[in-house]
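**Q** just to be clear, the model below is a prediction. Sequence and coordinates:
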Amino acid sequence: MLNLAIVLEDSARSVPGRVAVVSGEQRLTYRQLDAAANRVAHLLASRGIVKGDKVALSCPNIAWFPVVYYGILKSGAVVVPLNVLLKRREIAYHLADSDARAYFCFEGGAELPLGREGRSAFDDTDGCEHFFLIAGDPTAPPSATPSAGESENLAHALTTQPAAFDTVVAEPGDSAIILYTSGTTGRPKGAELTHANMIFNALTCHKLFGEVEHDVHLVALPLFHSFGQSVQLNAGLAARSTLVLMPRFDARGALALIRRHEVTFFAGVPTMYWGLLGEDTADADVSAVARNLRIAVSGGAALPVEIHRRFAETYGLEIREGYGLSETSPVATFSPRGTRVRPGSIGVPIWGVEVDLVAPDWTPVGPGQTGEIAIRGHNIMKGYYRRPDATAEVMRGGWLRTGDLACRDEDGWLYIVDRAKDVIIRGGFNVYPREIEEVLLAHPAVSMAAVVGIPHHRHGEEIKAYVVPTPGADITEEALTDWARSTMASYKYPRLVEFRDALPTNATGKILKRELRRTDQATRPR
């Protein structure tokens, strides 16, 4: 059997009494987590859900997420995790596009009215037959009696279900997860990932991060995203770790949790590391944070070298960067332990994975040249669900082209140059925004920067930098532009600078450059 649920079941047999999940004041042992997931599987089976059916899940980082996630897998169904920030129309699209037969949706609250939005979306979707409102305590005993108004919540529904379940056998090539891409172009597409994809990625990550007796993860990455799922949820439980769940990242709260739970493992996107170095954490007890933290992992976007340097100076630990995307389960490269960290590099291919750099016609580029990253290995998706044409655009002969440009040093370490779609062509010259961002971040008055290309009547595109200044900094747009002109080639430096208090990010903390372009276009004189 190769059902992804084995990462939980095996650990539940080995360390049943160890705490698997911490969610606020709630703690679930491996035994309790496995039993609750078994009840979810029984519930689905009782409603006629069978192997291969699609089941959607909208839930933040709380104990219910792993309970329902593994329960769906145990039943033989395919998990379709959804971004918790989606609205009614968007949820309905995902339910319909994935052919979901059932939908688990967190009740939410005033700030996150997910239950209301989800129920409305479910009502809008033909073919989705079962709706479960995630509410109550996942470890409620079978004798529990629901209070008024709780008779239809998931916790109550599970009290009548047995705590043991015979997990449905899955073949390596059977679908386990459908992860929807962010949809930067066109409508979101579902990357269909197999049990083999996900298990190999989890176990490979476990080996890469180093085997220790007991890690404690701070899980601030959203679990509906591939990064959090593979690197922390699946790999963490396979390693018999304790996962401290954080529903919404804020730097001060993260540091408090790291200290309180003696966290040893942190994974985040660059904006999270930027937050850990910000003014909100200036008075943090750094020694208490660094005392137990043994590994810090970055992914989701290229990590600026300046943030890498500052984190190492502040916390005494070098960040190990990796690379991947939803279509690669997600990890494809990593800076492995036991090797010298190379700031700016995404590392080398993980075990069982090949990486090549190719030209637009798929031919490999020569030594020292920049090319688009193409990947082949056990981590590559089956394809985009029900989209053979879209799949054919990015896959050929087992290779997946990623849309990211990179170069390779003499030792085979890879360095992201930029997104192919983000490259600015100014007056016939290719300009890579990441290179400019790295230079701007070296200025003491710059805390964060994002560079985009905007339409220009003469040059085709002009370079614009959106900058979050360092607190208390006294600098003008003209002064920063003059400084940039003195530090980089004339065709590269940003002619336009706009200061902002913050940059737009998605639910995973990735800077949304398309929003910056859209804002510029909307404010441009007509």
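**A** That came through, no problem. Numbers count the residues shown, from 1 in each chain.

**Q** CA only for contacts and neighbour counts going forward, please
**A** Fine.

**Q** contacts only, for the nearest residue to Gly412 once chain neighbours are set aside.
**A** The shortest distance from Gly412 to any non-neighbouring residue, by CA to CA, 6 or more residues apart in numbering, is to Val348 (6.7 Å). Val348 is in contact with 333-335, 412-414, counting by CA atoms under 8 Å, 6 or more residues apart in numbering.

**Q** tell me which element Val348 is part of?
**A** Val348 is located in strand 348-349, with elements delineated by DSSP states H and E.

**Q** ranges for the helices of the stretch 101-250 of the chain?
**A** 114-124, 154-158, 195-208, 226-227, 235-238 (DSSP state H, counting those that start in this stretch).

**Q** strands along the stretch 351-500 of the chain, start to end?
**A** When assigned using DSSP state E, counting those that start in this stretch, the strands of the stretch 351-500 of the chain occupy the ranges 353-358, 371-377, 383-384, 395-396, 399-408, 414-419, 424-426, 429-431, 446-456, 460-469, 496-499.

**Q** the first one packs against which elements?
**A** Same thing as strand 353-358. The helices and strands touching strand 353-358, judged by 3 or more CA pairs under 8 Å, 6 or more residues apart in numbering; DSSP states H and E, are strand 371-377, strand 399-408.

**Q** for the fifth one, same thing?
**A** Packed against strand 399-408 by the contact rule (3+ CA pairs under 8 Å, 6+ apart) you find strand 353-358, strand 371-377, helix 388-394, strand 414-419.

**Q** adding distance to Tyr323 and mean neighbour count, write the ones you listed out as TSV.
**A** Formatted as TSV, the helices and strands packed on strand 399-408 follow (distance: least, CA to CA, whole Å; neighbours: other CA atoms under 10 Å):
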stretch	distance to Tyr323	mean neighbour count
strand 353-358	11	20
strand 371-377	11	23
helix 388-394	18	13
strand 414-419	9	22
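
**Q** try it against this one:
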Amino acid sequence: MTQTSETPFASVFAALEASVRTNPGKVAIVFENEQVAYQQLLERIENTARHLRLRGIGKGDTFAAFAQNRPELLYCYYAAAMLGALFVPLNPNLTQSEVEYSFGHSGAKVLFYDDVVAQTAKGAVADDALIPMARLAEILPKTEIVREPVQSDDDFLIIYTSGSTGTPKAIVLDHEAQVGCPIALSRMWGVTGADRTLVALPLGYLYGLSTAAAAGLQAGGTVVILRRFHPREVLEAFIEHKASVFHGVPTMFSMMLEYCEQRELQFDLSGMRKLICAGAPLSEEMARRFTGKFSKELENYYALTECTPVFGRYFDDTHALPEGSIGRAAPGAAVKVLRVDGTECDVNEDGELLVRAAATMKRYLKNPEMTEASMMDDLFRTGDLVKRDEHGFFYITGRIKEIIIRGGANISPSEVEKVLISHPGVQDAAVIGMADRIFGEIPVAVVVRRHGSDVTQEELVAHVESLLSDFKVPRTIFFETELPQGKTGKTDKRVLRERFEPLMAAS
């Protein structure tokens, strides 16, 4: 295997092997009533690799996994890294059509699935490509695993996330990215083998899989996995497992706060060293309430699936974080803030953020045009507006792109609009993001009925629910006789927001 100057390991699997050598008997993963030591973890990864080889998966081949959080998802992640295969983790909340698209588009040969998503999986993928995840527990003979050398620039992950075009974007990441990201995060947050990271984020998303779980294991720490997020279960797990690091989206922290406030409960979070909040804007009001209730600060963190990590607070930075700041540039991040004409902005001037981070995407799968449009001078164009102060702290001031971020999950307005317009009673539709106290932002639809149609909000909600994931469904729908048009002939969503924000605020 080859190594690069950027990272000390040629592959994600080589990085894990280093953790195993350092402390083979230490607990690596805790899941429900089971503890898996690092040496056991290595053995289970090798067993998973043998299962993959039996099914024809080797270097350059693609396979997918679709399940609630469980250790097998990490076994698949590292087994893919060992073989040089490509891994496609899928969120368990995806609908049948979304799984069908992702599986087909990625070119995956097989899909591992659990009982929770079995019905969806069977409707989305042909029977001969479906494998129950429980079969990975079968111990195969310890034969030599045939594998080819893995290079740091080999494709490794394909992550699907909502795009502004309505079709999910398929983001390809290589080994160098997935080794470099935990190194940068450990430097920024001071993550070590002494940390115990609690993971309640879906392992089907990069935030849960790589930023939380894999980063904890690469540092030689212990990773505690919960099947799903529930505020009480997470709060209890903090104490039961003596957790020190937790990653979440604002909605998670808001739900924990409200769960305790409504029941007048108190949990001792004094053992928590880092409570990292990312994925959507964190309101200062909610952050203050959380600190007041639990005597622990939430730490803002900024990254994208395409580019991680970007901004955050360094564990050894003695400077107070200015109000409203997202932090400093992460280790290894090259950052530019540009005006529309491409020149660099001055201090405290808003501009578009361009960045290359420790983990930057290799390309959008099967979309060279989107890949080319997203890059400028080897930097990724985020579509976000930021400014930098004279001390090197950054502030997110807006978004150029229209993506709605509900509780950390991306929603493409055009994807929801297409589904609404597919209803026979709808002539036109626009979906906009509105501020929400719990989720940060939610989708709201404005619909123009077809002539003679009396379609209701309830009927349209049911229609969207049947075709898209629950978090994408607009629960509030306004009806208009026409949509306002801008100078270019496109729907003027700014006018819609100004019109309906007072109604939403009053509701």
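**A** Everything's here; your move. Every value quoted in this text rests on a predicted model; they were computed, and no experiment measured them.

**Q** circling back to that earlier point, and the strand holding Val348 of the first structure, which stretch of the second structure?
**A** Using TM-score structural alignment, the residues of the second structure aligned to strand 348-349 of the first structure are 328-329.

**Q** stretch 30-50 of the first structure too?
**A** Taking TM-score structural alignment, stretch 30-50 of the first structure hits residues 38-58 over in the second structure.

**Q** for that stretch, what is the distance to the chain centroid?
**A** 25 Å (CA atoms, centre = their mean, to the nearest Å).

**Q** residues contacting that stretch, please?
**A** By CA under 8 Å, 6+ apart, stretch 38-58 of the second structure touches 17, 19-20, 23-29, 63, 75-76, 78-80, 82-85, 109, 136, 139-140, 142, 145-147.

**Q** would you write a PyMOL line that selects the buried entries of those residues?
**A** Here is the PyMOL command that selects only those of the contacts of stretch 38-58 of the second structure that count as buried (16 or more other CA atoms under 10 Å):
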select buried, resi 17+19+20+23+24+26+27+28+29+63+75+76+78+79+80+82+83+84+85+109+136
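
**Q** and the contacts of stretch 38-58 of the second structure, which of them are in strands?
**A** In this view, these that belong to strands under DSSP state E are 27-29, 63.

**Q** now render those residues as a markdown table, adding distance to Arg363 of the second structure.
**A** Shown next, in a markdown table, are those (distance: CA to CA, whole Å):
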| residue | distance to Arg363 of the second structure |
| --- | --- |
| Val27 | 36 |
| Ala28 | 32 |
| Ile29 | 32 |
| Phe63 | 18 |
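
**Q** tell me which two in those are the farthest apart.
**A** Spanning the widest gap among those are Val27 and Phe63, at 28.0 Å by CA to CA.

**Q** hang on, Val446 of the second structure in a helix?
**A** No. Applying DSSP: H, G, I helix; E, B strand; the rest coil, one finds Val446 of the second structure to be strand, outside a helix.

**Q** corresponding residue for it in the first structure?
**A** So Val446 of the second structure corresponds to nothing, using TM-score structural alignment.

**Q** how much space is there between the residue nearest to Val446 of the second structure when sequence neighbours are not counted and Gly398 of the second structure?
**A** In space, and not counting its chain neighbours, Val446 of the second structure is closest to Phe478: 4.7 Å by CA to CA, 6+ apart. Taking CA to CA, to the nearest Å as the measure, Phe478 of the second structure falls 25 Å from Gly398 of the second structure.

**Q** what about Leu257 of the second structure, which SS state?
**A** Under three-state DSSP, Leu257 of the second structure comes out as helix.

**Q** how close does the match of strand 348-349 of the first structure sit to the first structure?
**A** Compared with the first structure after fitting, stretch 328-329 of the second structure deviates on average by 1.4 Å (mean CA distance after the TM-score superposition for the first structure).

**Q** residues near the closest residue to Glu176 of the second structure other than its chain neighbours, how many?
**A** Residue nearest to Glu176 of the second structure in three dimensions, not counting chain neighbours: Ser152, with 4.9 Å by CA to CA, 6+ apart. Other residues near Ser152 of the second structure number 22, with proximity taken as other CA atoms under 10 Å.

**Q** now Asp341 of the second structure
**A** 6.

**Q** to Asn201 of the first structure, which of the helices and strands packed on strand 353-358 of the first structure lies closest?
**A** strand 371-377 (10.6 Å).

**Q** map Glu107 of the first structure onto the second structure.
**A** Using TM-score structural alignment, Glu107 of the first structure lines up with Asp115 in the second structure.

**Q** from Val99 of the second structure, how far out is its match?
**A** 15 Å.

**Q** show me which of those two is the more surrounded one.
**A** Taking other CA under 10 Å, Asp115 of the second structure and Val99 do not tie; Val99 has more neighbours (23 against 13).

**Q** excluding residues flanking it in the chain, which one is nearest Glu435 of the first structure?
**A** Excluding the flanking residues, the one nearest Glu435 of the first structure by CA to CA, 6+ apart is Val417, at 7.4 Å.

**Q** OK, contacts around the aligned residue in the second structure for Leu203 of the first structure?
**A** Under the alignment (TM-score structural alignment), Leu203 of the first structure pairs with Ile183 in the second structure. For Ile183 of the second structure, the contact set (CA under 8 Å, 6+ apart) comprises Ala215.

**Q** how about Lys242 of the second structure?
**A** Going by CA under 8 Å, 6+ apart, the list of residues near Lys242 of the second structure reads 196, 271-272.
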